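A.B. asks: The sequence and its predicted three-dimensional model are supplied below.
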Amino acid sequence: MTLASQECEACKAGAPKVSDDELNAFMKQLPDWTPVARDGVLQLERVFKFKNFKQAWAFGNKVAELAEAEFHHPGILMEWGQVTVTWWTHAIGGLHKNDFVMAAKTDTLL
């Protein structure tokens, strides 16, 4: 089953973060995404490029609608010609499987 075809699971504080093995396996399915650490919190990030701000804005709105539908919300930075999307699970201060599912679903919005 692909990550994009899965649904987010309910996740609360104390839920397990992904293991190093899971991280490596999930990253093989998401080659355009990069794990980044910010203030000790591992996050998953990708920069999407567009021809202008209007296209970036439309994509950012699609990401926001997806996030609300799944009730899992990323960081979204819209700039002229690009949108940076950053997924992580706030409740656990790091990466959960849900973040990889949402990254894969984000890729389908292109």
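C.D. replies: Yep, that arrived.
A.B. asks: For the rest of this, base every contact and every neighbour count on C-alpha atoms.
C.D. replies: Will do.
A.B. asks: How far off centre is the longest strand anywhere in the chain?
C.D. replies: Counting residues, the longest strand found in the chain (DSSP state E) is strand 41-49. Mean-position distance between strand 41-49 and its chain equals 7 Å (Cα atoms, centre = their mean, to the nearest Å).
A.B. asks: One more to weigh against that first structure:
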Amino acid sequence: MNALSQEHCEACRADAPQVSDEELAALIREIPDWAVEVRDGVMQLERRFVFPDFAQALDFTQRVGQLAEDAGHHPRLVTEWGSVVVTWWSHKIRGLHRNDFILAARTDNCFNG
């Protein structure tokens, strides 16, 4: 469990700032298994989690779903046999906010814990 996962998420408004290039470089080091993807000009965090079967992938999906509900911030979740792809970004600001990194770290905790 890293310190980032313990941080508090703040309500993200439409005028909230996206992370700066410097913040991005520092924050991505905290979650080294995640990649930054750009889709339709929107920067997103993405990671594929691998499981031995569908049941464990589905259980993980449900845990991440509960994490998202608790935070009021929802990722893209793609669940398949043996894997789950989780993608975090802040829809309101069309990019990455610190909250996305916090929730990516918490997603790692769901996988590791």
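C.D. replies: That came through, no problem. Everything numeric in this text was worked out from a predicted model, so none of it was measured.
A.B. asks: on average, how far is the longest strand of structure 1 from the matching bit in structure 2?
C.D. replies: Its aligned residues in structure 2 lie a mean 0.2 Å from strand 41-49 of structure 1 after superposition (mean Cα distance after the TM-score superposition for structure 1).
A.B. asks: Mind listing residues that contact stretch 92-100 of structure 1?
C.D. replies: For stretch 92-100 of structure 1, contacts defined as Cα atoms under 8 Å, 6 or more residues apart in numbering pick out 3, 7-9, 12-18, 26, 30, 41-44, 87-89.
A.B. asks: go on, stretch 43-56 of structure 2?
C.D. replies: Outside stretch 43-56 of structure 2, the residues touching it (Cα under 8 Å, 6+ apart) are 33-38, 57, 80-89, 94-96, 100-101, 104, 111.
A.B. asks: With stretch 67-84 of structure 1 instead?
C.D. replies: Residues contacting stretch 67-84 of structure 1 (Cα under 8 Å, 6+ apart): 7-8, 45-53, 55-57, 59-60, 64, 85-88, 102.
A.B. asks: Can you say which of those residues are buried?
C.D. replies: Taking 16 or more other Cα atoms under 10 Å as the criterion, what is buried in these is 8, 45-48, 50, 53, 55-57, 59-60, 64, 85-88, 102.
A.B. asks: which one in structure 2 is aligned with residue 40 of structure 1?
C.D. replies: In structure 2, the residue matched to residue 40 of structure 1 (TM-score structural alignment) is residue 41.
A.B. asks: so how many other residues sit close to its match?
C.D. replies: 9 (other Cα atoms under 10 Å).
A.B. asks: contacting residues for it?
C.D. replies: Contacts for residue 41 of structure 2 (Cα under 8 Å, 6+ apart) come out as none.
A.B. asks: does residue 56 of structure 1 sit in a helix or strand, and which one?
C.D. replies: helix 53-70 (DSSP states H and E).
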